[in-house]
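Asks: Mind looking at a prediction? Sequence and model below.
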Amino acid sequence: MGYFTSRPQLIPGQLISRRRRFVVLVAISTALLGAILLALWRLASTCPGSSFCSGVFKYKTTIKEVHISDASPTSDDLRHAISPSPSSVPAPQQISGMAPVPTAVSTKGPCEGFPDTSNILLIMKTGASESFARIPTQLLMNMRCIFDFLIFGDMEQTVAGYHVQDSLDEVREEVKANNPDFDLYLRQKTCASDQETCNRNTNDNTASQAWSLDKYKNIHIAEKTWRQKSNYDWYLYVDADTYVVWPTMMEWLQHVNPKEQWYIGSVAFLGDFPFAHGGSGYLLSQATMKSFFGGKTDVAKEWDLDTRIVCCSDYLLSYALQHKVGVRVTNVWPVVNGEKPSTMSYGKAQWCQPIVTMHHHRFIEHLLQDKREGWDNLSEDVFYLDEKAREYSNWQLQRTKKGGLSSIEREAHLGFNQCERACHNDPECFQFRLNQGICAMSKSIKHGRPRKPETKDDEWLSGWDVPKINRWVQENSNCGKITWPSVHN
C-alpha cells in the first residue's frame, strides 16, 4: 500500500493527548496575539497622534525667542534630522550607515517633565581612549531625553549603539604627516583589540598624546556640525565628562536671542586673550555658526597649520571667531561652570546662582559627615596653627588668624575634636579640616576628595557641621526671583 494509505491508526489515549496539545497551542497562540494587540494599543496611546513614534508629532513651543524655518524639508534635511517647523517635529532620522540617532522624547516614563530641547543641538567631544568609559553613562542619563545630539571623537566608533564621528579625518594631510601630535591617532587605527589594552602595552604617555591631539578638534567639529545640522537655534559644545542641567539651561536661553551673534561660556585666559573653557561647555548661536561657516568650505583647514603652535582647541576657536567674524566670548560664570561637584563652593555668594554646566562630573554618594578620614574637604578660609611647632609656608601663615583668639580657637590645632569644637562655636563655619597641625575652616560647603597621607604624620581628617548646614539650607531655601547673567551685545 502507498504511504498515505498505510499510516497507523491512533489509539484513544494518543488521540486525547494530541487533542490536549492542540488546545494548549491554540491557547498560547491566542495569548500571544492578545499581547501583541495590547502592546500596539498601548504604543498608539502613548505616542502623540497615534503615529507609533515614527512620523510627525505635535509639541508645544516653550522658548519665546525661537525662530525655526517652516519651509518644507528636503529629503536631505530629514536624513540629517534638521530642526522642524513650529507646528510639527519630524522624528529624528538615521544618517545612512550610522547607529540610531536619539528618538523624540516621550512625555511618559523617565523623561516625563524633561524640558523641550528641540531648538538646541548638543555636541559632545570625546576621545577613543576614554569613550567607552564616559559615553555610556551620559547616554543612560540626560542624553536619552534630549531631542538631538552628535558625538565626535578622534576615531570612528560605535559606542553603546551610537555613532562616534572622527573629527580629524579632514585635517590637512601635510599637517598629519610626520607630526608627533598624531601618533595616538594613527596608533588607534591599527589597534586590533580595545584601545585601553593597546595603550597599556605602549611606553607612550596616552593622556599627554590625547591632549596634543585634542587641540585639532574644535573647529573641525563645529564645521562638521554645521554641515550636518544647520537649522538649530543653539549649539552646545561639551566634553564627555560635562554635566548639563537642562531645565535651567532651557529657561536661561529664553532670555538670549539666537538671531544675534553669541559665543558664550566660562572665560579662561591664555596670556591676556580670553576664550570659553571647553570642558565647562560653551554655546554658539545660529547667527554665529552661520557667520563663521555659512556658504563656505574647508574653514577648519585654514587653521590646521596654526594649531601645531598653540596649546588648545578652545583657545584657537575663540581666536578664529574673533579674527574672522568679529565675535568675542561672553563670560557667564558661574552659570556656565568649570568647577567639579567636589570643588564647587556652596555658600552665601553662590547659593542662589543658577548653574547650567559642571565639569569632571562624577556621580558620588552623599559625602557630608561629622568625620571623614583620608579626606580633604578643601577648607581653607581661615587657619589655626602653632607657628612655633613646625615650619609653615607663607600662604599658610597669611591665612592664619592672629590676635583676639578665644580659648577654643587657641586649642583648635591640637586635634580633630578641638578643631570640630572651634567650628561648631563659629556661626559662619560650615566645615573644617585637620592636617599637619593646621585646623582649617570654611564658610562655604564643599564635598572635597580622597587624600592619601604622604607620611605617617600627614593624616587628612575632614568634618562638616551637618546640623548647622541643614539649618542654613532651610533658612535659604527660597531664593526668590532668579537673576540671570546680563547677556547683551
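Replies: Received the coordinates, thanks.
Asks: Only C-alpha atoms from now on, for both contacts and neighbour counts.
Replies: Will do.
Asks: tell me which residues in the longest helix along the chain are buried?
Replies: In the chain, taking DSSP state H as the definition, the longest helix is helix 12-46. For helix 12-46, the neighbour count (16 or more other C-alpha atoms under 10 Å) marks Thr46 as buried.
Asks: cool, and stretch 121-140?
Replies: By neighbour count with 16+ other C-alpha under 10 Å, stretch 121-140 contains the buried residues 121-129, 131-132, 134-139.
Asks: Among the residues you listed, which lie within helices?
Replies: Of the buried residues of stretch 121-140, the ones assigned to helices by DSSP H are Ser131, Phe132, Arg134, Ile135, Pro136, Thr137, Gln138, Leu139.
Asks: The closest residue to the third one other than its chain neighbours: neighbour count?
Replies: It stands for Arg134. In space, and not counting its chain neighbours, Arg134 is closest to Ala240: 6.0 Å by C-alpha to C-alpha, 6 or more residues apart in numbering. Per other C-alpha atoms under 10 Å, the neighbour tally for Ala240 reads 25.
Asks: The one 10 residues further on now?
Replies: Each residue near Met250 was counted by other C-alpha under 10 Å, and the total is 18.
Asks: Downstream of the strand or helix carrying it, the next helix or strand is which one?
Replies: Counting by DSSP states H and E, the element that carries Met250 is helix 246-253. Per DSSP H and E, the first helix or strand lying C-terminal to helix 246-253 is strand 263-265.
Asks: which other helices and strands contact that following strand?
Replies: Helices and strands in packing contact with strand 263-265 are listed as strand 282-285, strand 330-331; criterion 3 or more C-alpha pairs under 8 Å, 6 or more residues apart in numbering; DSSP states H and E.
Asks: can you give me the offset of the helix or strand following it from its chain's centre?
Replies: Using DSSP H and E, the next helix or strand after strand 263-265 towards the C-terminus is strand 267-270. Its chain's C-alpha centre and that of strand 267-270 lie 21 Å apart, by C-alpha atoms, centre = their mean, to the nearest Å.
Asks: do stretch 185-197 as well
Replies: 25 Å.
Asks: Go ahead and name everything in contact with that stretch.
Replies: Stretch 185-197 has contacts (C-alpha atoms under 8 Å, 6 or more residues apart in numbering) with Ala128, Ser129, Asp154, Met155, Cys198, Leu213.
Asks: Put this next to the first one:
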Amino acid sequence: MISRLTDPRLFKSILAGFVSFTVALLIFFNINAILNPRASYPASLKKAPTILSTSSATEEMPGANERCSQLPGADDVLVVVKTGATALRERLPVHFQTTLQCIPHYVIFSDMEEEFQGHHIHDVLSGVSARMKECAPEFKFYRDLHENHDRVTEFMRKNAHFQQDAWHLDKWKFVPLVERALLAKPDAKWFIFIEADTFLVWSNLLKWLAQLEWTRPYFLGLPVTMEGQLFAYGGAGWLLSRPAIQRMTQHMASQNDNYEEFTNKTSYGDLILGHVLEQAGIGLTGGWPLIQRETPSTMEHTEDLWCYPIVTFHHIDAPDIKSIWHLEQNWIADALTPLLHFDIFNNLINPLLSTKIDDWDNFSDGEEKALTADEGFEDCKRICEADVQCMQFRFTPRKCTISHSIILGWKADSSMNSISGWMIERISRAKASVQCQRERWISTD
C-alpha cells in the first residue's frame, strides 16, 4: 500500500474476461484508493496523506457502538465545533457519520446561519457590533457571503480568493465563540472547542477530564507563543471549564468594545482569545502530547510519547477520520484502557513503513550529510545504519538526511527525486520494548 503498484491478479481477471471492462475499471480504482490513497495528493498542496482506511469512500459508516454513546461524564461536556460556510459542506458530513454520533451535547458555529443535513448552524458573528461590521475589512466577505446565502457553492466557484477571505474573517469568531458556548449549555462543566478538520478522541477526552477538578478555572491547550503572547493553538482544540468562561465573560462585560478594537488590529483569532483570557486572569495549562497540531502521518512518533493517550489531531481529512474512528470504536468495545499514541502508531502507521519508498518525503530533519554525484540511496542507508539511534532517512540527489524519530510523511513531487527509508528492525525492537503500565495524563496537580 506504499507504492503505486499494478496488481497482476486484477489484470489477469480483466484479460480473462471474468468481469466487464467497465466493472474492472471501477474495481481497480476502488482498490487503489484503499491501498494507495496518498498517490492522488498533489505535493504542491503539502497535504498529509490518508492513512490506513478500512472502508471504501462509498461504504456507509457504521453507527456508534453502545458503549460509545453511554460513556461516563458525557452529559457534563459541550463540544463546540467552529467552521465556516465555505468549509462545512466538505468537512462536516464525516463528523455527523462518526464522532458526533457519540456526543450528546454539541453545537456548531459558523459565519452564517443555516440548516445543513438536519443540523442547525449558528452564526457566531451575529453579535459583533454594527460599527465594526462596517469598518473592519474582513466583514466585506461576511456581507458577500450572506448576500449569496442560497448559492454558497456558486459563490465559492466565482470567488477565487474565498479561502483566504474566509481565513481572515475567522479571527473574529474565537471570543464570541466562547461567550455563545456558555449560553448554549450553561450547566456544562467542560467546554471543548474544535475545528471541522480536528479529530476528537471522545472516549479519551472524558477519561482525561475525569482526572481534573472542573470547579477550577481551567484553560487547556497546545501552547504557542507569537508576538509575545502565549495562547492555545486553535486547530488542535482547546478546553475551558465553566468557571473559566464565567470569569472571562464577567471580565469582558465592560470591555467588549476594547476587545473588538484589539481583534481588528490583530491577525490571529487564537492569539486574541489567549490575550483576553490572560487579561481575565486565566493561565494556560499545556495539553501536549494529548493535544496535537499534527496528523498521525506528519507527527514525530517517539518512544517518550507512546504511552500518552491521544485526545486530538489536526488537519484530518474525511478518510483519516474514518480510519481513526474505526480504531476508536473497536477500542471502546474491547478495551478499558485509553487509546494511546502507541496504539495509533502500531495500528495505522507502522503497517505503512517500508525499507524504501520512491517519491516520498518522510520529513527526516536530523543530521544532514552531503553526497557525491555517484552516491545514492544505499549510501544514505549506510549512514543511517552507522548511527545506532537512526530510525529513518531520506535521500535526495547529493544529500542524505537522517532522523532519530519516526514519521510516515507524504508523497513528494517526482521532480524532487526524494526516496525515503525506515530501519524496520530497529523500529520493531523499539515497539517490543514499550511497556505502558499506567495511564499518563496531563494535570496541574
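Replies: Now that the structure is in, tell me what you want to look at. Small disclaimer: the values here were computed from a predicted structure and weren't measured.
Asks: if we can go back for a sec, who's in contact with the residue nearest to Arg134 of structure 1?
Replies: The contact partners of Ala240 of structure 1, by C-alpha under 8 Å, 6+ apart, come to Met124, Lys125, Thr126, Ser131, Arg134, Ile135, Gln138.
Asks: could those residues be laid out in a markdown table, adding distance to Ala177 of structure 1?
Replies: Formatted as a markdown table, the contacts of Ala240 of structure 1 follow (distance: C-alpha to C-alpha, whole Å):
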| residue | distance to Ala177 of structure 1 |
| --- | --- |
| Met124 | 27 |
| Lys125 | 24 |
| Thr126 | 23 |
| Ser131 | 25 |
| Arg134 | 30 |
| Ile135 | 30 |
| Gln138 | 34 |
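Asks: about what we covered before: export the ones in helices among the buried residues of stretch 121-140 of structure 1 to TSV and append columns for distance to Arg410 of structure 1.
Replies: Formatted as TSV, those follow (distance: C-alpha to C-alpha, whole Å):
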residue	distance to Arg410 of structure 1
Ser131	51
Phe132	52
Arg134	47
Ile135	50
Pro136	51
Thr137	48
Gln138	49
Leu139	52
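Asks: closest to Ala35 of structure 1 among the residues you listed?
Replies: Nearest to Ala35 of structure 1 among those: Leu139, at 29.8 Å, using C-alpha to C-alpha.
Asks: Just give me the match in structure 2 for the closest one.
Replies: Applying TM-score structural alignment, one finds that Leu139 of structure 1 aligns to Phe96 in structure 2.
Asks: that older thread, would you mind finding the most buried of the helices and strands packed on strand 263-265 of structure 1?
Replies: strand 282-285 (a mean of 23; mean count of other C-alpha atoms under 10 Å).
Asks: What is the burial count for Ile192 of structure 2?
Replies: 22.
Asks: thinking again about what came up before, now the longest helix of structure 1, how far from the centre of its chain.
Replies: Centroid displacement of helix 12-46 of structure 1 relative to its chain, using C-alpha atoms, centre = their mean, is 47 Å.
Asks: Where in structure 2 does the helix or strand that comes right after that helix fall?
Replies: Sequence-wise, the next helix or strand downstream of helix 12-46 of structure 1 (DSSP H and E) is strand 56-57. Per the alignment by TM-score structural alignment, strand 56-57 of structure 1 matches no residues in structure 2.
Asks: packing partners for strand 56-57 of structure 1?
Replies: Here strand 56-57 of structure 1 is seen to pack against strand 89-90 when contacts are counted using 3+ C-alpha pairs under 8 Å, 6+ apart.
Asks: Where in structure 2 does the strand it packs on fall?
Replies: So strand 89-90 of structure 1 sits over no part of structure 2, by TM-score structural alignment.
Asks: now the strands for the stretch 301-450 of structure 1?
Replies: Listed in chain order, the strands of the stretch 301-450 of structure 1 (DSSP state E, counting those that start in this stretch) span residues 330-331, 357-358, 372-373, 375-376, 382-384, 431-435, 438-442, 449-450.
Asks: Could you point out which of these sits nearest Arg471 of structure 1?
Replies: Comparing the strands of the stretch 301-450 of structure 1 by C-alpha to C-alpha, strand 431-435 comes nearest, at 14.0 Å.
Asks: Contacts for that closest one next, please.
Replies: By C-alpha under 8 Å, 6+ apart, strand 431-435 of structure 1 touches 376-379, 413, 415-416, 419-420, 423, 439-445, 458-465.
Asks: List buried residues within those.
Replies: 376-379, 413, 416, 419-420, 423, 439-445, 459-465.
Asks: For Ile357 of structure 2, see how far away the aligned partner of Leu434 of structure 1 in structure 2 is.
Replies: Alignment note (TM-score structural alignment): Leu434 of structure 1 maps to Phe395 of structure 2. According to C-alpha to C-alpha, to the nearest Å, Phe395 of structure 2 and Ile357 of structure 2 sit 10 Å apart.
Asks: Next, show the common contact partners of the two.
Replies: Shared contacts of Phe395 of structure 2 and Ile357 (C-alpha under 8 Å, 6+ apart): Ile419, Ser420.
Asks: These two: who's more crowded?
Replies: Phe395 (28 against 18).
Asks: which residues touch the aligned residue in structure 2 for Gln165 of structure 1?
Replies: Residue pairing (TM-score structural alignment): Gln165 of structure 1 is matched to His122 of structure 2. His122 of structure 2 makes contacts with Ile108, Phe109, Ser110, Asp111, Met112, Glu113, Glu114, as judged by C-alpha under 8 Å, 6+ apart.
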